[in-house]
Structures are given as C-alpha cells and as structure tokens.
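**Student:** below is the sequence, then the predicted model.
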Amino acid sequence: MKLLLNSKLPIRCFSDYYLLSGQTLMGLFRRFAGLLFIVLLQMGCERKSIEFETFDSSLWAAEGACKEYRMSVIEAMEEQFDQFLGMNETELIQYLGNPDETHLYTRGQKFFTYRLTCADSTSNTKILRIRFSALDQINEVLVLD
C-alpha cells in the first residue's frame, strides 16, 4: 500500500513521511530524547521508603530516651544505617521525629542528635548523631558513647 501526500511522491516507510512533512529525523530524535529525559528524571525523584524490621517511628518519637525503646531498637538498626544516606531533613523528621539537639557547623553542615539513653543516668550516655551536608542530605550516621 502506497500513500500519497501533496507532493505526489509515494511514501514507503515511516521516515519518508517525516522527511516529506518537513520534520527531520533529528527533530524526531530530539523529541524522543526529551521525553526519555523527563521520564528518567521523574523516576530519579522518587524516594524509596526505608523500613527497619523492629522499628516503630511513633514509639521512637513519643517515648524519648528514658523509656529504653530507642536503645532496644538501635542495635538492630545499626547494620542498616545506609538506608538513611541521601535523605533530607524533612524526610528524617517525618521518620524519627524532631531531634533532641541540633548543632550547626561550618560550611552549612548540620548535626541532629537523638539521645538513646537518659541524660541523667549514671552510666555512659549513648547518642545517635546524624550529619547533614550543605546540600541538606544525610552523609553520616553514628552511634556515640
């Protein structure tokens, strides 16, 4: 089957139609590349949800350090701290609640501190310290004695 346009030339394939209608293959490629870029950008913007097996974020935020819940789950979470890397401040606050302390550092860096044990206890106080880069992304998670 042959199609005819205004030019009376037979069209044999898809590329002949675009060449005759004034669009080049390069223009078609640019549209495809632009669409592909938008799709990949959208996929890259989606955040994976982090999940720890023995963790309940509502208990973590509500009970604080003196109820011993934080200390009981932190040991199971330590091996999976890499799930926090790349999160921003808002996402972390939604997951762990507001920090017990916030420290501002040079070059726009910030530290969030969550107490794992009571501050008034006679034993060593353990804390979870999370460092944010100047781009507001977590780049370090530590448990300190």
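**Tutor:** That came in fine, so what should we check first? Numbers count the residues shown, from 1 in each chain.
**Student:** going by C-alpha atoms from here, please, whenever you check contacts or count neighbours.
**Tutor:** Fine.
**Student:** just give me the longest helix of the chain.
**Tutor:** When the chain is parsed with DSSP state H, its longest helix is helix 25-45.
**Student:** here's the one I want to compare it with:
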Amino acid sequence: MNKYLLSFILIALAACNSKQINIPGFDENLWQQDTNGCQKIRAEMTDSLEQHRDLLKGLSQDEMISLLGKPDKNELYKRNQKFFIYEIIDPEHCTAASKQHIYLSIRFNATGMAKEVQIYKE
C-alpha cells in the first residue's frame, strides 16, 4: 500500500512542478524550426511575444529552453547573471531577410529565473 501512495505523491509533485505556458499567437514548434529567423516565422510572432512577455518572466532556464529551444547566443554577465539571445531576424545569416537586426533578449538572475524579457531592433 505504501508503494502506491509514494508513487501517487511523486507523480503529483512532478505535475505541479512543470509549467505549461500558453502564449496566444505563438507556436513553439514553428519558432524552434525558424533558425536565425530566416523564414520570417519568428518575426510574425514578435507582436505576440511583446504583448505577453510577462508570461516568460519567472521561468527557469530549462523551462525557457523547453519553450523557445536552445538560444542562438548565451552571454554571461557580472553577479552570475545570464542572457539568452534568440535571433528573430539576423540579416548576416539570411539572404532574403530585412536589413534590420531583431532579437529577443532574456536576462536570468543568479538563481536562474527570467527577470527581463526584451525585443531589440538594430
């Protein structure tokens, strides 16, 4: 009997710890397939991410990778802060992309939680 109770508790805890993020107008599979934003799929989802970026705040690094895939760039900063950079449009790698460079920057604090989400245009 104790085996069944322990199994139930472990399953319940695992279910509680996983966050399911649903961002309207955002398809995580299409995002992850659009490497460097060359297909402009990421660019089409930019408005949705901008409107709902508060849903990304508080996610762990692993949860962010699960949602957005492996970042295109990682940057380490002082006080154990880390940045994930996702290319929305990278004109250096895409032949048909616009001349404007657009990327998503996510800052994680020392505990690994997302504290800042910004979309930059250069």
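**Tutor:** Sure, I can see it. On a predicted model such as this, the values are computed, not experimentally measured, just so you know.
**Student:** and the TM-score between these chains?
**Tutor:** The TM-score (TM-score structural alignment, normalised by the length of the second structure) is 0.77; 102 aligned residues with a Cα RMSD of 1.6 Å.
**Student:** picking that back up, what's next to the longest helix of the first structure, contact-wise?
**Tutor:** The contact list for helix 25-45 of the first structure (Cα atoms under 8 Å, 6 or more residues apart in numbering) reads 15, 18-19.
**Student:** with stretch 134-145 of the first structure instead?
**Tutor:** Residues contacting stretch 134-145 of the first structure (Cα under 8 Å, 6+ apart): 81, 84-89, 107-110, 124-133.
**Student:** aligned counterpart of Ser57 of the first structure in the second structure, please.
**Tutor:** Alignment note (TM-score structural alignment): Ser57 of the first structure maps to Glu28 of the second structure.
**Student:** okay but that match is in contact with Leu68, surely?
**Tutor:** Yes: if you go by Cα atoms under 8 Å, Glu28 of the second structure and Leu68 touch, sitting 6.1 Å apart.
**Student:** for the second structure, which segments count as strands?
**Tutor:** 73-77, 81-89, 102-108, 114-121 (DSSP state E).
**Student:** out of those, which gets nearest to Asn22 of the second structure?
**Tutor:** strand 114-121 (16.4 Å; Cα to Cα).
**Student:** buried stuff in that closest one?
**Tutor:** 114-117, 119 (16 or more other Cα atoms under 10 Å).
**Student:** kindly report the same for stretch 79-99 of the second structure.
**Tutor:** In stretch 79-99 of the second structure, counting by 16+ other Cα under 10 Å, buried: 81-91, 94, 97.
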